[in-house]
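Asks: Have a look at this fold, sequence not included:
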């Protein structure tokens, strides 16, 4: 549970080696709040001690859907960073796959579908 708290406290969308920082600084608190809600969703599931991969994948979908109202205002690098944060959450719980939700968010389709 400490990992979730540490994740939520971490400053997000700031400049790093492979990321120039958020394109529109006004959006930082909005995006951070949405990411932290996803962390809360994951933490709540983790506390049950019997969440399945599908449960977490459903929470990823819900979390990404929170960005729908501002999606057109988020540039590609910031969308990649959002996916990066979801991958961090997946790592915390040992989830291997988003069930295609991250690809859908980034590219509009699931690359695993045939």
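Replies: Nice, I can see it. If you're wondering where the values come from, they're calculated on a predicted model, not measured in any experiment.

Asks: From here on, just use CA atoms for contacts and neighbour counts.
Replies: Fine.

Asks: So the residue most central in space within the chain, which state does it fall into?
Replies: With distances taken as CA atoms, centre = their mean, the residue of the chain nearest its centroid is residue 86 (2.9 Å). On the three-state scheme (DSSP: H, G, I helix; E, B strand; the rest coil), residue 86 is labelled helix.

Asks: From one end of stretch 43-63 to the other, what's the distance?
Replies: Stretch 43-63 has its terminal residues 13 Å apart, counting by CA to CA, to the nearest Å.

Asks: residues touching the residue nearest to the centre of the chain, list them.
Replies: Applying CA atoms under 8 Å, 6 or more residues apart in numbering to residue 86 gives the contacts 35, 60.

Asks: Against that first model, consider the following:
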């Protein structure tokens, strides 16, 4: 189980309020190509955050957490690669809120279709 404490809720709420998919030199992201694309991508990330917050006020199972992120990753998969990449950095920010150091290869699998840490 992953603890959902008031500090984490506050961090997620702050991320929820943030305008997303705008130009960022930190992430080498040029910004969404247009406002409609930006809003669509932002909705995917915000929906994931709201879903995490709605699951429980005290804890969320790892299965529920990764299930929510996977749904968002699938929604991003139909967007331009730049939005997909930036979306995955939002997933990493969410992971940081919960002090999750690794996705266990999930993010690579969802983004690229394989886990580069697995030897073939």
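Replies: Arrived safely, thanks for sending. Being a predicted model, the structure only gives us computed values, none of them experimental.

Asks: related to what we said a few turns ago, now for the residue nearest to the centre of the first structure: what does it line up with in the second structure?
Replies: Aligned by TM-score structural alignment, residue 86 of the first structure pairs with residue 91 of the second structure.

Asks: ditto for residue 64 of the first structure
Replies: Match for residue 64 of the first structure (TM-score structural alignment): residue 73.

Asks: swap in residue 19 of the first structure?
Replies: Match for residue 19 of the first structure (TM-score structural alignment): residue 29.

Asks: List the residues that contact that match.
Replies: 22, 23, 82, 86 are the contacts of residue 29 of the second structure under CA under 8 Å, 6+ apart.

Asks: how about a cut-off of 6 Å?
Replies: Listed by CA atoms under 6 Å, 6 or more residues apart in numbering, the contact partners of residue 29 of the second structure are residue 23.

Asks: how big is the offset of the longest helix seen in the first structure relative to the second structure?
Replies: Longest helix in the first structure, counting residues (DSSP state H): helix 28-48. Mean deviation of helix 28-48 of the first structure relative to the second structure after superposition (mean CA distance after the TM-score superposition for the first structure): 1.6 Å.

Asks: Good, wrapping up.
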